[in-house]
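Participant: I'll drop the sequence and a predicted model, then ask my questions.
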Amino acid sequence: MDSAPPLTVSQWTGAEARVLRAAKRMSVRSFAAHLGVAARTVSYWESEGQRITPRPDMQAILDQVLESATAEVRYRFALLAAPTAQPMGQDPLRHSDPP
């Protein structure tokens, strides 16, 4: 039995959907297929970030995907979703190029 604590997202936005995809280490296409939506839908959510909230039926699907994720994926989601002290304009989901 998985002993990881449950994670809850009170309101999914494109930003949280992107974090979930990153935590699952899936491409936009594979994540979209996993959710049962078009890849352009996932791309749109991600491009809009905090400005968009998926429909309630999609929110429920995202809830279920997070709930059924492995402990490792939930841990990565929690780390990526946590606010961090990032320089303005830096994307915390992108790796910077080595110096």
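Facilitator: Looks like it arrived, so ask away. Residues are numbered from 1 along each chain as shown.
Participant: only C-alpha atoms for contact and neighbour calcs from this point on.
Facilitator: Will do.
Participant: Past the lengthiest helix in the chain, which element shows up next along the chain?
Facilitator: Ranked by residue count under DSSP state H, the longest helix found in the chain is helix 56-68. Downstream of helix 56-68, the next assigned helix or strand under DSSP states H and E is helix 71-81.
Participant: on that earlier part again, sort out which residues of the longest helix of the chain are buried, please.
Facilitator: For helix 56-68, a neighbour-count test (16 or more other C-alpha atoms under 10 Å) marks 59, 62-63, 66 as buried.
Participant: quick one, what contacts the closest residue to residue 21 other than its chain neighbours?
Facilitator: Of all residues not flanking residue 21 in the chain, residue 31 sits nearest, at 6.3 Å (C-alpha to C-alpha, 6 or more residues apart in numbering). Counting by C-alpha atoms under 8 Å, 6 or more residues apart in numbering, residue 31 touches 21, 39, 42.
Participant: Wait, the first one touches residue 30, no?
Facilitator: It stands for residue 21. No: assessed by C-alpha atoms under 8 Å, residue 21 is found out of contact with residue 30, at 9.2 Å.
Participant: another structure for you, compare them:
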Amino acid sequence: MSLLAPPSHDDRPDALVEECLSSLRDLWRSRGENRIARAQAEAAIRRMRSAAASEQADELLASIAARLGAIRTLAPDARQPAIQELAAELRALDPLLVTRPSPPIGLL
């Protein structure tokens, strides 16, 4: 997410993933120094956790959030690869976040 654009606050899982990925891109470009981008990514992850469709998704998001919070403790040259790993895990997690509608019962 660009620093010039306000957060979207769209709580659809795909929009939250994209918002978080955009913030991670900004964080990556800054070599892990952009506190605003990190805070925006953390906020998107918190919203994803509150809307997680399964316990597995919630646990994976908790792990991603913990590692994102630890980015600032890494050596500067280790931050970009760590951010790339987080983004890859978030992309892989995307299908687990989608709540599929259940089929209607009793309708022909």
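Facilitator: Cool, the structure landed. If you're wondering where the values come from, they're calculated on a predicted model, not measured in any experiment.
Participant: Superposed, how do the two chains score by TM?
Facilitator: With the length set by TM-score structural alignment, normalised by the length of structure 1, the two chains reach a TM-score of 0.35; 56 aligned residues with a C-alpha RMSD of 4.2 Å.
Participant: Looking at residue 21 and residue 30 of structure 1, which one has more neighbours?
Facilitator: residue 21 (21 against 14; other C-alpha atoms under 10 Å).
Participant: Check whether the more buried one sits in a helix, strand or coil.
Facilitator: helix (DSSP: H, G, I helix; E, B strand; the rest coil).
Participant: Any buried residues in the longest helix anywhere in structure 2, and which?
Facilitator: Secondary structure of structure 2 per DSSP H: the longest helix is helix 76-97. For helix 76-97 of structure 2, a neighbour-count test (16+ other C-alpha under 10 Å) marks 79-80, 82-83, 86-87, 90, 93, 96-97 as buried.
Participant: Output the contacting helices and strands for that helix.
Facilitator: helix 13-29, helix 55-69 (3 or more C-alpha pairs under 8 Å, 6 or more residues apart in numbering; DSSP states H and E).
Participant: of all those, which lies closest to residue 42 of structure 2?
Facilitator: Proximity to residue 42 of structure 2 (C-alpha to C-alpha) singles out helix 55-69 among the helices and strands packed on helix 76-97 of structure 2, at 6.4 Å.
Participant: can you give me the angle the closest one makes with helix 76-97?
Facilitator: Orientation check (axes from the mean of the first three to the mean of the last three C-alpha atoms, to 10 degrees): helix 55-69 of structure 2 against helix 76-97 gives 160 degrees.
Participant: For residue 77 of structure 2, see how far away residue 62 of structure 2 is.
Facilitator: For residue 62 of structure 2, the distance to residue 77 of structure 2 equals 24 Å [C-alpha to C-alpha, to the nearest Å].
Participant: thinking again about what came up before, which of the contacts of residue 31 of structure 1 sits closest to residue 72 of structure 1?
Facilitator: So of these, ranked by how close each gets to residue 72 of structure 1 (C-alpha to C-alpha), first place is residue 21, at 13.3 Å.
Participant: What separation do you get for that closest one and residue 62 of structure 1?
Facilitator: Where residue 62 of structure 1 is concerned, residue 21 of structure 1 sits at a distance of 10 Å (C-alpha to C-alpha).
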